[in-house]
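Peer 1: just the structure for this:
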Amino acid sequence: MDVKKYLSDYSEEADLYLSNYFSQKRKEASGIDPLTVNVLNTLENFIQGGKKVRGALTVLGYKMVGGKKIDDILPVSCAIEIMHSSLLIHDDFIDHDNFRRGKPTVHRIYAKENSEHYGASIALIIGDVGIFLSNQILADSSFNPKLIIRAFHEYEDLLVNTGYGEILDIAFDKKTSISWDDILKIRKYKTAHYTFVMPLTVGAVLGGADSRVLSGIKNYGEPIGIGFQIRDDILGVFGDPKVTGKSNESDIKDGKRTFLSTKAMELVSSSDKEFLKKYYGSKGLRKKEVIKIKNIIKTSGALEYSQNLALNLAEKGKKYIHKVSKDEGSQKILAEFANFVVTRDK
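Peer 2: Sure, this is the predicted structure:
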């Protein structure tokens, strides 16, 4: 099955579940205050716009080890999506992003109602509420309690690593220089674990997978998750905003440390390096300087290097597919997922 079709089919089911779920949550919150209903609307609207890769991988992780109770795994997969969107709400504030999926970010929505601090405060708490709801759905799921506890342990362990990765991302951003190994470390912990390893692991655990399968998932998902982030970095500079829903200039204007910028600093001439040091992330950057920075990244070979690295990481992960599942259909979709995430256009 084509990955885009797989994601589209999953999204239809997930959106229906989420619509019913949030409708019930709004009823529960309506007796508190209209604002509590409003924030649930905001959270639902934010979730509805995503690709839902992680939720789809949760279902795949469950099915590939023989799981049959699709009606039971669907709520868990939606919990993973709620958690993901909640982390994005936090991340958007940390990164000062104004748009996500073509719409204003949550902290910007609420800042317009009052103040910057108000917008940030409400956004952070909405993200927290989403994480709490995610945990609640997993805890209340219909699986064997022992499997739920085991899944929770895996889930929380990988999310803690995500938190560590976010901390490293913030801290390393203040360094005067950053190495390729630093970038890899950040992406491994911030993105790779929770993008691929975590959802597949949660689904597989609830399907009764043993430790050998979980080891295979880690070996499959970690390199592909890093490849996913490399592709994200590329789209952040060279993607079409009409397709991605995000600016292709903000990473440059904000001086974001990415695979592209780090590799470019290694490869460029001394004069181009001085230009990057002067203008990459400088305040008041003009259009012509943004264009020149993009050209430097491209002509330095950093873009081509990053594209090839993402493809190679996908191939590395695919070597472990046979360790993850013996089912031919599952193996095929795992391979297609690996290819898709490093070549996608949004």
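Peer 1: contacts and neighbour counts: CA atoms only from here.
Peer 2: OK.
Peer 1: strands of the stretch 101-250 of the chain, start to end?
Peer 2: 103-104 (DSSP state E, counting those that start in this stretch).
Peer 1: how about the nearest residue to residue 214, chain neighbours excluded?
Peer 2: Here the nearest residue to residue 214 in space, its sequence neighbours aside, is residue 201; by C-alpha to C-alpha, 6 or more residues apart in numbering that works out to 6.2 Å.
Peer 1: hmm, residue 61 and the one you found touching each other?
Peer 2: Yes - when contacts are counted by C-alpha atoms under 8 Å, residue 201 is listed as touching residue 61 (6.5 Å).
Peer 1: surely residue 59 and residue 77 touch.
Peer 2: Yes - here residue 59 reaches residue 77: they are 6.3 Å apart, a contact under C-alpha under 8 Å.
Peer 1: just want to know which of those two has more residues nearby.
Peer 2: residue 77 (30 against 27; other C-alpha atoms under 10 Å).
Peer 1: report the buried residues of stretch 289-305.
Peer 2: Buried residues in stretch 289-305, counted by 16 or more other C-alpha atoms under 10 Å: 289, 290, 293, 294, 296, 297, 298, 300, 301, 302, 303.
Peer 1: got a list of what residue 344 touches?
Peer 2: residue 231 (C-alpha atoms under 8 Å, 6 or more residues apart in numbering).
Peer 1: got it, and residue 228?
Peer 2: With the criterion set at C-alpha under 8 Å, 6+ apart, residue 228 makes contact with 192, 310, 341, 342.
Peer 1: if we use 10 Å, what do you get?
Peer 2: Taking C-alpha atoms under 10 Å, 6 or more residues apart in numbering as the criterion, residue 228 is in contact with 187, 191-192, 195-196, 222, 234, 310-311, 313-314, 338-344.
Peer 1: one more sequence to fold, the one below, so I can look at both together:
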Amino acid sequence: MTSPLDRAGLRPRVDQALSVFLAGQRARLLSIDDALADVADALEAFVLRGGKRLRPAFAYWGFRGAGGADSEQVVTAVAALEWVQAAALIHDDLMDRSDTRRGEPSVHRRFAGRHKTAGWHGDGDHFGDNAAVLLGDLALVWSDEMLHGSGAGLEALARARTVFDEMRTEVTVGQYLDVLTPVTRDTSLERAAKVARYKAAKYTIERPLLLGAALAGASEQVTSVYSGYGLPLGEAFQFRDDVLGVFGDPGQTGKPAGDDLREGKRTYLIAAAYEKANATDRTELDRGLGDPELDETAVQRLRDIIVETGALDRTEAHIKALYEAALTALEKGDVADEARTVLEELADAATRRAV
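Peer 2: Down below sits the predicted model:
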């Protein structure tokens, strides 16, 4: 069965748009200095050799569902979302001190390794951190360049501008709330849900849909339906990611098992465990969460607490309820039939993490 991400040949078309854009940017960088080949290589590897193109898919089908006609210009416009995603992931890996991304060295580790191999002076890890900050910033700049150089009409781009700006602000402040929460030790479900909403849910599904709707000049009724579908689905997607961050297979997630526990992330899953944990279990959660040296035995003990408190079952039930709310909202809207079908398939795949 064809993946919903491959409908309309979308994934290879997005890859092609990114390749063309990167070729131009590589030439631009090398015209400044040959040393910038490392930057071009790293961003090309990060963007072209991984990623499922989920955000461009939601934007594209949001566009088509609102009556927009297929074109390479709109594919290029929605492909710009991959640069927002790249910026978020590069910075997220740095903040979390993650060694890998998609089974390869994270950007800060890649450049630390480059420093070591070249025998350069100074602290290699510090150099890698600096490079990751700058490459993440550059990716965010390029998201703007790719959208506005896509060839989409000026009126369409003007409509899309507000959505694009809102999305990038939301994901940035969501990241801040994500790093704030562990240091304040806020374990409330309310805080966990807010972090999930702004760090991931809105920019993963709702805002891409609204970007596509804006490009198509959608009615208020359609944009309302997209928000009603996209926000709960985005939260369900993030909660599934949280479950995988604790219980997932490293071969599928591309990150070591239990990394979310070592990083001390106060997710909905963890907040639900705290809410029902007894004093002993709370003490173990306090001691273990955020300890980068957690071994497999300690990771398994925290997993056991999450299961025993009912937090895993509660999170799974919440994912199911959010998924059903998303589909109910989609049924109410005047969305083109083909797009509605694909959005239904994407909802199923996103909550099962089959995409």
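Peer 1: in structure 1, which residues correspond to the longest helix along structure 2?
Peer 2: With secondary structure taken from DSSP state H, structure 2 has its longest helix at helix 154-184. Mapping helix 154-184 of structure 2 onto structure 1 (TM-score structural alignment) gives residues 145-175.
Peer 1: swap in stretch 270-283 of structure 2?
Peer 2: So stretch 270-283 of structure 2 sits over residues 261-274 in structure 1, by TM-score structural alignment.
Peer 1: buried residues in the matching stretch?
Peer 2: So stretch 261-274 of structure 1, judged by 16+ other C-alpha under 10 Å, has buried residues 261, 262, 263, 264, 265, 267, 268, 272, 273.
Peer 1: tell me the SS of the second one?
Peer 2: Meaning residue 262 of structure 1. Under DSSP: H, G, I helix; E, B strand; the rest coil, residue 262 of structure 1 falls in the helix class.
Peer 1: correct me, but it touches residue 178?
Peer 2: Yes - applying C-alpha atoms under 10 Å, one finds residue 262 of structure 1 in contact with residue 178, separated by 7.2 Å.
Peer 1: quick one: contacts for the most centrally placed residue in structure 1?
Peer 2: With distances taken as C-alpha atoms, centre = their mean, the residue of structure 1 nearest its centroid is residue 195 (5.5 Å). Contact analysis of residue 195 of structure 1 by C-alpha under 10 Å, 6+ apart lists 53-55, 57, 84, 162, 188, 221-222, 224-226, 228-229.
Peer 1: if you set the cut-off to 7 Å instead, what comes out?
Peer 2: Residue 195 of structure 1 makes contact with 54, 225, according to C-alpha atoms under 7 Å, 6 or more residues apart in numbering.
Peer 1: quick one: map it onto structure 2.
Peer 2: Counting by TM-score structural alignment, the partner of residue 195 of structure 1 is residue 204.
Peer 1: what about its match, distance to residue 257 of structure 2?
Peer 2: Using C-alpha to C-alpha, to the nearest Å, residue 204 of structure 2 is found at 23 Å from residue 257 of structure 2.
Peer 1: next, the angle helix 154-184 makes with the strand or helix carrying residue 86 of structure 2.
Peer 2: Take DSSP states H and E as the rule and residue 86 of structure 2 turns out to sit in helix 81-96. Interaxial angle of helix 81-96 of structure 2 relative to helix 154-184 (axes from the mean of the first three to the mean of the last three C-alpha atoms, to 10 degrees): 10 degrees.
Peer 1: would you mind listing the buried residues in helix 81-96 of structure 2?
Peer 2: 81-94.
Peer 1: swap in stretch 328-340 of structure 1?
Peer 2: Neighbour counts over stretch 328-340 of structure 1 (16+ other C-alpha under 10 Å) mark 330, 331, 333, 334, 335, 336, 337, 338, 339, 340 as buried.
Peer 1: what span of structure 2 lines up against it?
Peer 2: With TM-score structural alignment applied, stretch 328-340 of structure 1 matches the range 337-349 in structure 2.
Peer 1: what's the average distance of the matching stretch to structure 1?
Peer 2: Compared with structure 1 after fitting, stretch 337-349 of structure 2 deviates on average by 1.5 Å (mean C-alpha distance after the TM-score superposition for structure 1).
Peer 1: contact partners of that stretch?
Peer 2: Outside of stretch 337-349 of structure 2, the residues within contact range by C-alpha under 7 Å, 6+ apart are 4, 61, 64, 65, 233, 323, 327, 355.
Peer 1: likewise for stretch 139-158 of structure 2?
Peer 2: 73-74, 76-77, 80-81, 83-84, 86-87, 214-217.
Peer 1: ok, stretch 33-52 of structure 1 next?
Peer 2: Contacts of stretch 33-52 of structure 1 (C-alpha under 7 Å, 6+ apart): 11, 15, 22, 26, 29, 30, 81, 82, 85, 101, 126.
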